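A.B. asks: build the 3D model from these lines:
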Amino acid sequence: MEFKIIKKDTKPQSLRNFLTAKKMSGRLQTKIRRGLVEVYWGQEKLTLTSKLKDAGELRLITLEPEASQAITASTGEIKVVYEDSNYLVADKPAGLASVPGPSETSDTLANRIKGYLLAQGLNDVAVHVLTRLDYNTSGLVLVAKNSLAQGWISAYQDQMIKEYRALVSGHLAQASGRLDFPLQKDSDSFRQIVTAAGKKALTDYWLLESYPKCQLVKIILQTGRTHQIRAHFAHLGHPLVGDELYGGPRAQELGRQLLHAHKLSFYDPFSGQLRSLTSSLPEIFAQACQS
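C.D. replies: This is a model prediction of the structure:
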């Protein structure tokens, strides 16, 4: 498998220092030293001590096959909003699991992406779901197509921004704020509960629109705990509309919590660019606001 890395500056430096500055793991550098990964600048094969003097393009060729995954392919429909040789962003509908689990092993977003990639003739790729969403949450999901892309982007988690839209019940006391409530799994259910013994969880929100019985809010996660948004607003006394697990109103009527992963921004370490994608709100949000 071949990877391309862009060097934007003209600063002279060794390949080792360049990769270190790009937050490339020491594990990969060890593979380069052992000959399991070859690096080329044009036609010149490099070592870790080779000097890079100009801007240009590096080619990394891994001689190891991508580790096989026990994910079966599904022909179910997916909506791809961005794709390159390393990453893919899909727009997940509500009612679809992100990855296989005990209740569904053959038709999840991961299964469908596997089928999508195989249909393109891409056999030596994997499906690493990086930003999972709950079964009944819709919106953008980031996927890495190989283990290098998966591991490298983890070094840039501080540059990943996940922005959501949610319809919360009632009217919030403040138009914006930060919810700082530690979360822990409830021993008696699938819920997350606020407790001093829980893990730190930070949620920032801003009011966008008000309606007679609910409000549309913009949310940016500062941490990524399970059910974080749902549990935080339920703790405030404003559970998400349609959220049966956390006591939200109109759950049986709507069949899903009204939470949508609206925008996703992430740093692409291969190109050195910041990618930013958006997904429109599903029609069910507007219908719920009007009724």
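
A.B. asks: switch to C-alpha atoms for all contacts and neighbour counts from now on
C.D. replies: Noted.

A.B. asks: quick one: the strands in the stretch 1-150 of the chain?
C.D. replies: 2-7, 13-14, 37-41, 44-46, 51-52, 56-62, 80-83, 87-92, 128-129, 138-144 (DSSP state E, counting those that start in this stretch).

A.B. asks: for those, which one ends up most surrounded?
C.D. replies: Compared across the strands of the stretch 1-150 of the chain, strand 138-144 shows the largest average neighbour count, a mean of 24 (mean count of other C-alpha atoms under 10 Å).

A.B. asks: distance check, residue 277 against residue 96.
C.D. replies: 20 Å (C-alpha to C-alpha, to the nearest Å).

A.B. asks: of these two, who's got more company?
C.D. replies: Each of residue 277 and residue 96 has its neighbours counted (other C-alpha atoms under 10 Å); residue 96 has more, 18 against 13.

A.B. asks: for comparison, sequence B:
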Amino acid sequence: MNEQYQAKDTDQSKRVDKLLADIIEDASRSQVQGWLKENLVLVNDEVVKSNYKIQEGDTVTWTIPEPKPLELKAENIELDVVYEDRDVIVVNKPSGMVVHPAAGHENGTLVNALLYHCNDLSGINGVERPGIVHRIDKDTSGLLMVAKNDRAHESLVAQLMEKSVERKYIAVVHGSIAHEYGTIDAPIGRDTKDRQRMAVVDEGRDAVTHFRVLEHFPEFTLVECTLETGRTHQIRVHMRYINHPLAGDPKYGPRKTLDLNGQALHAKSLGFEHPATGKWLKFEVEPPEDFTEMIQYLKNRS
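C.D. replies: All right, here's what the predicted structure looks like:
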């Protein structure tokens, strides 16, 4: 099936391979370059090279080929394991790591690392996503829980459905938020104007994010967000919805932002009931060094 995108003024002079890597979820730039070589990408119905510079009004059309079956490989990638027993693993995922393999990201994912670390992961999510109960975005760092058997998987998913899992994030957003506390209750679904993005839409799935302001900076605010639901890109979409998009967010934020490799978002706290013992477990991890350096930079500007 063909997908289409109408270039905006903000896309002017951007390379076509970079443009598509930005707007197609889970697509890498090298993957897009492969599509261009196979003539699967057209601009104004003409074949172009990867370095073609987009002009406002260009119509970019592409066809994503059928994915090839993935052969998962265990890879000796260092894992920051926060907790582990026979039922669950809690890991601190670094920014830049994809959670599970997909087209364009067959290797170097959290799943590849988990398969090397242990071979007893639940199979409920299929061959390509063993043990994965929930996800966080590639460029989001922080805590993630993984199921080591099917019983644990079912319990953790049930807790997510019941909204009893505690998930807190910290984020830096654009602008000064006037209210110290707030709740964003707005349904999220595919953006009707751009199928590569999510948006607040009437026919979307219910989504609730609670936030509180931690600190104000010139032009930016540090907030803590608590998820009641777990929709794709939920915090990123909700903060954009209230006109406070995340700093560094290439998909939902402004072009003029902090110089970051992706959105300023860190999953700092995770709490859930142990699937076997029923004991409440809660974990917290500090944000990575580049995140704390960014906060210090904003403080110094103040």
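
A.B. asks: returning to what we had before: distance to residue 224 of the first structure for the strands of the stretch 1-150 of the first structure - can I get that in CSV?
C.D. replies: Listed next are the strands of the stretch 1-150 of the first structure as CSV, based on distance: least, C-alpha to C-alpha, whole Å:
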stretch, distance to residue 224 of the first structure
strand 2-7, 29
strand 13-14, 36
strand 37-41, 33
strand 44-46, 39
strand 51-52, 38
strand 56-62, 32
strand 80-83, 22
strand 87-92, 18
strand 128-129, 14
strand 138-144, 14
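
A.B. asks: can you give me every residue that contacts the most centrally placed residue in the first structure?
C.D. replies: By C-alpha atoms, centre = their mean, the first structure has its centre lying nearest to residue 131, at 2.5 Å. Listed by C-alpha atoms under 8 Å, 6 or more residues apart in numbering, the contact set of residue 131 of the first structure reads 141, 142, 143.

A.B. asks: dump those residues to CSV, plus distance to residue 30 of the first structure.
C.D. replies: Formatted as CSV, these follow (distance: C-alpha to C-alpha, whole Å):
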residue, distance to residue 30 of the first structure
141, 31
142, 28
143, 25
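
A.B. asks: which residue ranges of the first structure form helices?
C.D. replies: 15-21, 26-34, 109-119, 147-153, 228-235, 251-254, 283-290 (DSSP state H).

A.B. asks: dump those helices to TSV, plus mean neighbour count and distance to residue 74 of the first structure.
C.D. replies: Formatted as TSV, the helices of the first structure follow (neighbours: other C-alpha atoms under 10 Å; distance: least, C-alpha to C-alpha, whole Å):
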stretch	mean neighbour count	distance to residue 74 of the first structure
helix 15-21	16	37
helix 26-34	14	32
helix 109-119	21	5
helix 147-153	18	21
helix 228-235	22	30
helix 251-254	14	27
helix 283-290	13	26
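
A.B. asks: so which of these is nearest residue 183 of the first structure?
C.D. replies: Nearest to residue 183 of the first structure among the helices of the first structure is helix 228-235; the distance by C-alpha to C-alpha comes to 7.6 Å.

A.B. asks: what range does the closest one cover in the second structure?
C.D. replies: Mapped onto the second structure using TM-score structural alignment, helix 228-235 of the first structure covers residues 234-241.

A.B. asks: what do you get for stretch 264-276 of the first structure?
C.D. replies: Per the alignment by TM-score structural alignment, stretch 264-276 of the first structure matches residues 270-282 in the second structure.

A.B. asks: end to end on that stretch, go ahead and measure it.
C.D. replies: End to end - C-alpha to C-alpha - stretch 270-282 of the second structure spans 6 Å.

A.B. asks: buried residues, that stretch. List them.
C.D. replies: 270, 271, 272, 273, 274, 275 (16 or more other C-alpha atoms under 10 Å).

A.B. asks: quick check: the gap between residue 3 of the first structure and residue 205 of the first structure.
C.D. replies: With distances taken as C-alpha to C-alpha, residue 3 of the first structure is found 38 Å from residue 205 of the first structure.

A.B. asks: make CSV from the buried residues of stretch 270-282 of the second structure and add distance to residue 157 of the second structure to it.
C.D. replies: Listed next are these as CSV, based on distance: C-alpha to C-alpha, whole Å:
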residue, distance to residue 157 of the second structure
270, 14
271, 13
272, 11
273, 11
274, 12
275, 10
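
A.B. asks: now the two most distant members of the residues you listed.
C.D. replies: Largest separation among those by C-alpha to C-alpha: 270 and 275, giving 14.6 Å.

A.B. asks: part of a helix, is residue 34 of the second structure?
C.D. replies: Yes - assessed by DSSP: H, G, I helix; E, B strand; the rest coil, residue 34 of the second structure belongs to a helix.

A.B. asks: and for it, the neighbour number?
C.D. replies: Residue 34 of the second structure: 16 neighbours (other C-alpha under 10 Å).

A.B. asks: ok, back up a step: after superposition, how close is the match of helix 228-235 of the first structure to the first structure?
C.D. replies: Once superposed with the first structure, the aligned residues differ from stretch 234-241 of the second structure by a mean of 0.6 Å; criterion: mean C-alpha distance after the TM-score superposition for the first structure.

A.B. asks: contact partners of that stretch?
C.D. replies: 173, 184, 186, 188, 198-200, 207, 209, 225, 245-246, 249, 252-253.
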